[in-house]
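Asker: dropping a prediction and its sequence here:
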Amino acid sequence: MRLLTLTLVSALALSGCKQVDGPSAAGLPQVSVPEMSEATMKDITRTLSSDAFEGRAPGTAGEDKTVALMIEKFKAAGLSPGNPSSSKDGGWTQDVPLVEIAGANFSPLTVSGKNGKTLSFSYGDQFVAGSYREQPRIDIKDSDVVFVGYGINAPEKGWNDYAGVDVKGKTVLILVNDPDFESTGLEGPFGGKAMTYYGRWTYKFEEAARQGAAAALIVHDTVPAAYGWNVVNSSWTGPQFLAQSKDGGASQTEANGWVQKDIAAQIMAAGGQDLEKAMAAAKQKGFKAVPLGLKAGMSFDNTISKKNSRNIVGILKGANRPDEYVLYSAHWDHLGRCTPKDGDEICNGAVDNATGTAALAALAEAFQKGGAPDRSVIFLAVTAEESGLLGSKYYAENPIYPLARTVGGVNMDAFSMTGPAKNLTVIGMGKSQLDDYLNAAAKIEGRTPDREPTPEKGFYYRSDHFSFAKLGVPMVYFEGGDDLVKGGRAAGEAAAKDYEANRYHGPADEFDENWDWSGVMADLRLYYRVGRMLAMTDVWPNWVEGDEFRAIRDKSRAGK
């Protein structure tokens, strides 16, 4: 149940009032939206997604060009350098220490049984793999294979797929998503239809490492994964970026990767198991991991290089409470050079996320036109989102501006080019009191906020707002809606499917001069309204009572 209902009132002046946390606040201020520049959106998106930027992979010439462009645009928008304690790049950036590991010379994945028969699977089209360890050679031999269901260890839910089995030095075969992903509603041990973090591939690999596995292979299945094998292939067959660690990744598995579902079925069959039956069993509480009596092997070389990537940070200082901060975030990076399609090997990332990066500059321009708000506003373009939210994670763990003084924020990731919509899609609706700001803004703009139609895809855990949310900062994340003015929901669903199948994380995500920007600009007005309202009130929104992030926010605010 929502604790705070904030109604829009006319010209409510809150400046000068005592700071209050959510439940005692009475309303939101009106804000007007200045003219917002479609030209800025187009020009920056076009430039960032051009071949000259080489797909904006961290640590490349494409990064250098991106950083230079965004500093230029932030300066022109009237922002100040957001990291004044740094002498690098004039204080406009924050170094993010990364490790690039590029695999090469991949052997087939081999699986052998007691009968001496060996199955062999080819890299790229049947499996992909990489390593989180900083070692030049990965050579996994005669590793016992264990099917561990969904690979979840959740003590608070009484669920442990690793109970009673020792997987140290072994290869684990893991299902993607949560056990209850096929539910029609949101009731179930893992949120029913809505994916939890336990369903994300990042968690699967983290838990396998904690269990001591040598290798972890996720079974790719398009529906629960929420994307096709083409996305896995593009994302995993190039260099991988990781956060630098003190142990050089020694605590991680030697190899992480994915196998096509039909390949997993062959592996299970070789171990005397039926994959479909095993998948059904894994959905039940009390599932027991299944040793398959098989040995797995794979090898590949790694080229390792440590490098600094950069977050780009600009700030508009608040007029009355400059030590309170509202955050706008978007990731500037993409995949760089990836699996070629029709001879094109550059994943340009026009929609994902040159559009969101351009929006930071367009919003900064609009905020400057509107005058300095009461609170300061941070414009943060983060690196390495595509590698696991690494840039936002680094900032959240090493904030330039204290998280306890960060009121909340808005994340932008991939604007829709399908034209204006009657609604908007809210990722994680009902989690925080920021919903009230969004609801008020949407009402003014004549839009209807809707829950995400595909919570099973786990979008809440797939973009940069999550890095801040898990450390307590309330973040709102929404997208252009699926109920289009032209064509309704059928057209919206068809457009989303087309983008996911044909452009998402592939070379075809390129700038199109014929795009309809009217929906983008309508969405941008919403982003402006929400952030501006948050910057013009002295309210401190929180997560709703009982939310997973509420306790850490309460602790953070108490120690402010």
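Answerer: Perfect, thanks for sending it.

Asker: going forward, measure contacts and count neighbours with C-alpha atoms only.
Answerer: Fine.

Asker: quick one: Y527 and R553, what's the gap?
Answerer: 23 Å (CA to CA, to the nearest Å).

Asker: could you do G419 as well?
Answerer: 37 Å.

Asker: ok, second structure coming up, stack it against the first:
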Amino acid sequence: MRILTLAVASALMLSTACKQMDDEAVKASALPEVSVPELSEQTMKDVVKELSLDSYEGRAPGSVGEEKTVAYLIDRFKKAGLEPGNNGSWTQDVPLVEITAKNVSALSIADKSGKAMSFAYGSEFVVGSYRETPKTKIDQSEMIFVGHGIVAPEKGWNDYEGLDVKGKTVVIMVNDPDFDAADLTGDFGGKAMTYYGRWTYKFEEAARQGAAAALIIHDDAPAAYGWNVVNSSWTGTQFLAQSKDAGASQTAANGWIQKDVAKEIFAAAGQDLDKQMAAAKKKGFKAVPLGLTASLSFDNDIARKASKNVVGVLKGAKRPEEYVLYTAHWDHLGRCTAAADGDDICNGAVDNATGTAALVALAEGFKKAGAPDRSVVFLAVTAEESGLLGSKFYAENPVFPLSQTVGGVNMDAFSMAGPAKNLTVIGKGKSQLDDYLNAAAKAEGRTPEMEPTPEKGFYYRSDHFSFAKLGVPMVYFEGGDDLVTGGKEAAKAAAEDYEKNRYHAPGDEYDEAWDWSGVMADLRLYYRVGRMLAMTDAWPNWNDGDEFRAIRDKSRDGK
């Protein structure tokens, strides 16, 4: 035992020393000065225009649009001077399940006397299944309101305490309990959303509890988008990661209901929705059986397919076995809810043909400047719109080991509002990558600022999160909210216009009249941060106390 104790103590000392060395290396290492080569605006225009053509049909995974997208990106990566990133291949297969709900019935809500209300699919509710079954049927399933649907032992919070929801339909609030706080203090980070507030978590927890169905109450502010986004995102084909049990451990049906629909349901149950939602924000909330049953049914078209991540690499000149990562998702929604003019193709020009184009333009820039010390990986991932599935698959099955991945930069939807004085950092203060971004911003005469709407949970809504969960420091920022022309008011108006009229809708199309100056200014920042990471020998980490620090420390032990 004495020998074992000494060995453990020595290992702990070595681990601690390695962590301290990593931290000290970042602090002691002068951040390298980098010059930015000419980055091609024409490349940005060409790639965005091509990927958002109607012939790509909205770039849905598993579609003809995917085939065209992958072929086009491989061609552009080759021309940019990259090498195939996956052991001689340009792609990594990502096994997905494609489920399309057909013949969806109305949602029928009945009381004990048999009196029923009926709600229309699409306009009043949306639904789908995560199970690989040809038909889904929810038949007179008891309904229970479970507040925010959160089980967080570390916070002393359990909305399912004492409940048996097996076979029942749980009704859940979006976001987390202190969403409307004035600051960042509270059990769940105050105004800033935690992962407990994301819809993905709520469906995951409902499945763990054994519920038959889960319905989230849509509310514009805490959801951070309108019903139009829910409608367009949920009424077409859904993509899921393949599972060993074919989804049997998931709820039979997951969906959303309009808030006005929820009010009618609660009124029929003799409950006041607003009062119950207010009560659910307080610790100790007890779930409320509604005394109603839910019924619905639909058929499922099911197909198993391998979608693809596209991987290119520029080998490092001095330390090629250390990797810096650039990520962007190439996919979008495919065909979606039609606009008034009948257009049903969600082209995804801004979201995220712009980020995908940035991969190509940055690859050209890196090649032009010459190979950096570390290798740089350019990763275009699939199925972000379906729950970050492509980045999740890569992170869990990395081509390049995560322990040798220094960190990375994620790019998702460039702003077309024009150049900004500042830049918006999603997750500011989480990692030592802030030092790199601060230096890059200073060189470009811009000011990094914390996101103005942390309650919208953007940190959990793009591909950097897949890597962060497994310890890799990732930086994610956007064009700022203080425009050179028009200031904050103009920036807010542009953001609201995009969210209302184009986000996840057929209106997100290429526009010849776009002002690219802000895009190119942001692209210079992305280049600087990645190039600095690739030219230093430091290993930036998450800051002390951050939720991802421990897993990074573990992966770096002995390195």
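Answerer: Great, that's in hand. Because the structure is predicted, anything quoted here is derived from the model rather than measured.

Asker: now the TM-score, please.
Answerer: TM-score for the superposed chains, counting by TM-score structural alignment, normalised by the length of structure 2: 0.95, backed by 537 aligned residues with a CA RMSD of 0.8 Å.

Asker: hmm, back to that, which of Y527 and R553 of structure 1 has more residues huddled nearby?
Answerer: Between Y527 of structure 1 and R553, Y527 has the larger neighbour count (other CA atoms under 10 Å), namely 24 against 21.

Asker: and E324 of structure 1, what pairs with it in structure 2?
Answerer: With TM-score structural alignment as the criterion, E324 of structure 1 lines up with E322 in structure 2.

Asker: its match contacts Q404, doesn't it?
Answerer: Yes. Counting by CA atoms under 8 Å, E322 of structure 2 does reach Q404; the two are 5.2 Å apart.

Asker: more crowded one of the two?
Answerer: Between E322 of structure 2 and Q404, counted using other CA under 10 Å, the more crowded position is E322 (22 against 16).

Asker: what about that one, distance to G85 of structure 2?
Answerer: For E322 of structure 2, the distance to G85 of structure 2 - CA to CA - is 14 Å.

Asker: repeat for A106 of structure 2
Answerer: Remark: distance between A106 of structure 2 and G85 of structure 2 (CA to CA) = 48 Å.

Asker: with Y196 of structure 2 instead?
Answerer: On the measure of CA to CA, Y196 of structure 2 and G85 of structure 2 end up 35 Å apart.

Asker: what does stretch 186-201 of structure 2 correspond to over in structure 1?
Answerer: Residues 188-203 of structure 1 are matched to stretch 186-201 of structure 2 when aligned by TM-score structural alignment.

Asker: show residues contacting the matching stretch.
Answerer: Residues outside stretch 188-203 of structure 1 that contact it (CA atoms under 8 Å, 6 or more residues apart in numbering): 150, 152, 157, 176-187, 204, 218, 388, 454-458, 461.

Asker: sorry, back to before: mean per-residue distance, the helix or strand harbouring the match of E324 of structure 1 versus structure 1.
Answerer: Element membership for E322 of structure 2 (DSSP states H and E) is strand 319-329. Mean deviation of strand 319-329 of structure 2 from its aligned counterpart in structure 1 after superposition (mean CA distance after the TM-score superposition for structure 1): 0.2 Å.

Asker: which residues touch that strand?
Answerer: 316, 352, 355-356, 359, 373-384, 400, 404-412, 463-464, 530, 533-534.

Asker: before we move on, back to that, show me what counts as buried in the match of stretch 186-201 of structure 2.
Answerer: Across stretch 188-203 of structure 1, burial judged by 16 or more other CA atoms under 10 Å covers 190-201.

Asker: map E254 of structure 1 onto structure 2.
Answerer: Under TM-score structural alignment, E254 of structure 1 pairs with A252 in structure 2.

Asker: no no, G158 of structure 1
Answerer: Applying TM-score structural alignment, one finds that G158 of structure 1 aligns to G156 in structure 2.
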